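Undergrad: quick one: sequence and predicted model below, then my questions.
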Amino acid sequence: MIKDNQKVFNRLHLVVDAIVVLISYLLAWYIKFATGFADTEPGAGALSKETYFRFLYFLVPGYIAIYYYFNMYKPKRVTRRKVELINIISANTAGLVFFIVVLYVIKQPHFSRIMMFLFYGINIILTTVCRMMIKNLLQLFRRRGYNLKYILLIGYSRAAEEYITRINANPQWGYVVRGILDDRIPSGTMYKGVKVVGRIENIHYILPENKLDEIAITLALKDYDHLEYIVDLCEKSGVHTKFIPDYNSLVPSHPYTEDLMGLPVINIRYVPLTNTLNWVAKRTVDIIGSMLGIIVSSPLMIAAALMIKFSSEGPVIFAQERVGLHNKVFRMYKFRTMEVQKPSTEEKGWTVKDDPRVTKAGKFLRKTSLDELPQLFNILMGEMSLVGPRPERPQFVEKFKEEIPRYMIKHQVRPGLTGWAQINGYRGDTSIRKRIEYDLYYIENWSMGFDFRIMFLTIFKGFINKNAY
């Protein structure tokens, strides 16, 4: 069974890490002392070779303990390489700090600091290379049919379909779904090669065969009244059981929980920008960025204003009502790119390809997104942000909030001049549903680094877009 193999693998992994720590330490010592690297370090030669090597008795088990603390020995079939690298760096940084503290406590000032930092860098590199090689080797074995994990799904639902889809798309994980048990869907029903093999009660006959590594409870939301009974049934079998909820449309990918005196409370959505420090940091960047943007783009804005003035009659600036933070309506500024229209005509719909209302100058301004530059003043006034979901007109907000699930969540943050949806091509006359998916991803995963990434990509993807009419 895979669970027995996992125990052996974890022990081997521990031994490999111990050897890597040992080799990294010896390499650091060799580079520092045997090659004469940085001989001028004060006090570096005060300790004998034997003294340096005695530290290994404490260093190797100490690092293994730190690796355990940083969850580096948990099964990592679906762990991303980026996450594993972050764990390795974090664990080694903690190890370095702990090492320095120990040297201070035992009053050992002569230990080479250069060697210490050499060990830190070498150990990160060797551990990363070693773990990536092991990961690649295991993935190769799984693709060839070895080290597989066999799973039975209890319940046919959207969650079951999504789970099967992801497993089929990632054979390197080594998961194989044996079948689905469900009381509503008839036996023989297939979904992407996985068959409904019987009713839930059949688990009594399947479990004794001992051919499963995991049971995944994927009940449909309407069947949750049976959940407690099924969990009890699965746990009696001794097979590892996990629960995949069928409310993915309600709960985001990163929900957070609170402990209310022993009662777990799941918060439906975590919005990082509700944190005061995050809000202040983002607003500071908006103020500085909009002021710099106004100064740098002023020649472009003057040129755009002259183009509009001499190409068609009407005002240079077009102000339009949009819905922003906390559903408040504000007036968003743009350079006018259309012929002057009656308000009733303008409200009928948004611009489509080859729209006759767009002026010749307007086509260029829209294509290059120069018509959006006056929104820098909206940002400076606090009505918008440099990055965020694009604001929509009130009449469309009323329409979309009834048609598109979770549409109104976008109003929990300030609307933006550019956004994650826009640089992925969802602007203009494109899918509103896909646009909202990207907006929600941005809202739930916001960070200052994410904002800077979007602003950087806007230079290459956001200004000129095939969907900007």
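TA: Perfect, I can see it now.
Undergrad: C-alpha from now on. contacts and neighbour counts both.
TA: Noted.
Undergrad: give me the contact list for the host helix or strand of L153.
TA: Here L153, judged by DSSP states H and E, is contained in strand 149-154. By C-alpha atoms under 8 Å, 6 or more residues apart in numbering, the residues outside strand 149-154 that reach it are 2, 160, 174-182, 200, 211-219.
Undergrad: and what of stretch 289-298?
TA: Contact with stretch 289-298 is made by L373, L376, F377, I379, L380, L386, as judged by C-alpha under 8 Å, 6+ apart.
Undergrad: so which residues of the protein form strands?
TA: Remark: strands assigned in the chain by DSSP state E are 149-154, 175-181, 190-191, 194-198, 214-217, 240-243, 256-260, 263-267, 317-323, 329-335, 385-387, 416-418.
Undergrad: still on that earlier bit, now the contacts of strand 149-154: which count as buried?
TA: 160, 174-182, 200, 212-219 (16 or more other C-alpha atoms under 10 Å).
Undergrad: if we can go back for a sec, and which of the contacts of stretch 289-298 is nearest I64?
TA: Using C-alpha to C-alpha, L386 is the member of the contacts of stretch 289-298 that sits closest to I64, with 45.0 Å.
Undergrad: one more to weigh against that first structure:
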Amino acid sequence: MFRLFKHYVPYAVLFLALIDFALLFGAAEAAWVVRARQIGMGVDPIAVRYWPLVNFAVTLQLAMIAVGVYGSDAFHSLRFAAARLVVAICLGVIFLSVVYFALPGYTLWRSNSLYAMFFAFVLLVSVRMVLGRMFGTEAFKRRVLVLGAGQRAARLGRLGAERATSFSVVGHIDMGDCEPVVATAVPRAAIDSLASYAATLGANEVVLALEERRKAMPVADLLHIRTLGMHVNEISTFLERETGRVDLRSINPSWLIFSDGFSSGRRLSSLAKRLFDIVVAALLLTLTLPFVLFAAVLVKLESKGPAFYRQTRAGLYGAPFDILKLRSMRQDAEAGGKAVWAEKDDPRITRVGRFIRKVRIDELPQVWTVLKGEMSFVGPRPERPEFVAELGKKIPFYAERHVVKPGITGWAQINYPYGASLDDARHKLEYDLYYAKNYTPFLDVVIILQTIRVVLFPDGAR
């Protein structure tokens, strides 16, 4: 994987994105030339229209990221990819059409855009027909040798066998640290040189997945492997990179203490984040107020009770604050004031409430909380203090998610939509810890773009 601003991007995604950008630029240029010749206009040098072409390519590529064109499903299904490409191209061109009125010299003509849409779709689908199978093959996967034969090592074997992963396990070595559960593991005593064995298998990386490291740490082997230029990682760091989450089953306090992340030197990034929150919150409050008021009227008409409700949540460093939301449940949803987990197909949700949850309109009043500075647009989902106290006792490192401001959307929300049980809370915490540990403005941009996918294709919003 390629590390970009502390966030890992699979090589296959990076390679395809670069090809797509070139194709989008070419589609815009072809559209310009075709349309110019149709109306009898001379074709000037490409430098004259450089910015319209770049804007077309950049905008459509951002739209492609937003709707999930570079997700694992799109890599393995041409039909899925083609459907998402249609949505992305339409969204991008609609946005450019709006921009045209403000900056006409920096976008394609509307007649150009129609041709560019067609050329872009044909080119993007064609490259996926030709190269689509290759992106999921071993050519773009890291070959990993696992040191260990216990449960941790077995987990890596199962993960590497999944279709969407960017690595494959080429072998396991039984280091004698536990009773082996991987039947194909080769005993360390049967190998003369571990470094030579790894090279024979064509391994790019060695991952330490021992159950007990105190007596079985192969320091000499690892040193030899590393000095030969092969990457060496332990399982927690490896899983963080490959899954985009901090694996709670493999980490310990020392890993969190000594690993890269949780940087205090991001004052400039925090300032930029706050400025972004203020500007966008003010703009959103202005633009979405009619929709919020209309939804509030529908809520009032369907069920008794106030259209809006306040609820106490745990914020930065666990400090309590109140959020404002449109009411999507019956007024008596929590009889006696006792906090209750939301469920899938929760019977307490009203018909209007189900709709406004699907399209996330119920979240819009929280923009006021963002403007006040108690929340951000991006961050871990704020939980009820009652749930925080309960989960903090049952899930290790739960308090560490509060080292960043809570957000309306977040890394957990776009990667793991459900959160209605203890197991769900544990999974979402793994994503929240990844965000808190690796936060950069770049990751915020990725999350905001991917939130569009969640809104357009809601999978079980609650």
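TA: Alright, I've got the coordinates. These numbers come from a predicted model, not from an experiment.
Undergrad: picking that back up, give me whichever of the strands of structure 1 is most buried.
TA: Using mean count of other C-alpha atoms under 10 Å, the stretch among these with the greatest mean number of neighbours is strand 385-387 (a mean of 27).
Undergrad: ok, back up a step: mean deviation (superposed) between the strand holding L153 of structure 1 and structure 2, please.
TA: Following the fit onto structure 2, the mean deviation recorded for strand 149-154 of structure 1 is 7.4 Å by mean C-alpha distance after the TM-score superposition for structure 1.
Undergrad: got the angle for that strand vs strand 194-198?
TA: Between strand 149-154 of structure 1 and strand 194-198, the angle comes out at 60 degrees (axes from the mean of the first three to the mean of the last three C-alpha atoms, to 10 degrees).
Undergrad: and strand 149-154 of structure 1, how far out from the chain's middle?
TA: In this view, strand 149-154 of structure 1 has its centroid 27 Å away from the chain centroid, taken as C-alpha atoms, centre = their mean, to the nearest Å.
Undergrad: tilt between it and strand 175-181?
TA: 20 degrees.
Undergrad: hmm, back to that, got JSON lines for the strands of structure 1, with distance to Y205 of structure 1 too?
TA: Output for those, formatted as JSON lines (distance: least, C-alpha to C-alpha, whole Å):
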{"stretch": "strand 149-154", "distance to Y205 of structure 1": "13"}
{"stretch": "strand 175-181", "distance to Y205 of structure 1": "12"}
{"stretch": "strand 190-191", "distance to Y205 of structure 1": "21"}
{"stretch": "strand 194-198", "distance to Y205 of structure 1": "11"}
{"stretch": "strand 214-217", "distance to Y205 of structure 1": "14"}
{"stretch": "strand 240-243", "distance to Y205 of structure 1": "17"}
{"stretch": "strand 256-260", "distance to Y205 of structure 1": "37"}
{"stretch": "strand 263-267", "distance to Y205 of structure 1": "34"}
{"stretch": "strand 317-323", "distance to Y205 of structure 1": "58"}
{"stretch": "strand 329-335", "distance to Y205 of structure 1": "61"}
{"stretch": "strand 385-387", "distance to Y205 of structure 1": "56"}
{"stretch": "strand 416-418", "distance to Y205 of structure 1": "57"}
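Undergrad: now do the helices in the stretch 1-150 of structure 2.
TA: 11-38, 50-67, 72-76, 78-102, 110-135 (DSSP state H, counting those that start in this stretch).
Undergrad: closest one to K338 of structure 2 among those?
TA: Among the helices of the stretch 1-150 of structure 2, helix 50-67 sits nearest to K338 of structure 2 (C-alpha to C-alpha), with 37.7 Å.
Undergrad: structure 1: matching residues for that closest one?
TA: Helix 50-67 of structure 2 lines up with nothing in structure 1 when matched by TM-score structural alignment.
Undergrad: mind giving me the packing neighbours of that helix?
TA: On a contact count with 3 or more C-alpha pairs under 8 Å, 6 or more residues apart in numbering; DSSP states H and E, helix 50-67 of structure 2 meets helix 11-38, helix 78-102, helix 441-456.
Undergrad: same thing but at 10 Å, please
TA: If contacts are counted by 3 or more C-alpha pairs under 10 Å, 6 or more residues apart in numbering; DSSP states H and E, helix 50-67 of structure 2 sits against helix 11-38, helix 78-102, helix 110-135, helix 441-456.
Undergrad: buried sites along that helix?
TA: For helix 50-67 of structure 2, burial by neighbour count (16+ other C-alpha under 10 Å) applies to 52-67.
Undergrad: could you pull out the helices for the stretch 1-150 of structure 1?
TA: 2-29, 49-54, 56-69, 81-105, 113-143.
Undergrad: any chance of these in JSON lines, with distance to E437 of structure 1 too?
TA: JSON lines is the format used below for these (distance: least, C-alpha to C-alpha, whole Å):
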{"stretch": "helix 2-29", "distance to E437 of structure 1": "37"}
{"stretch": "helix 49-54", "distance to E437 of structure 1": "56"}
{"stretch": "helix 56-69", "distance to E437 of structure 1": "35"}
{"stretch": "helix 81-105", "distance to E437 of structure 1": "23"}
{"stretch": "helix 113-143", "distance to E437 of structure 1": "31"}
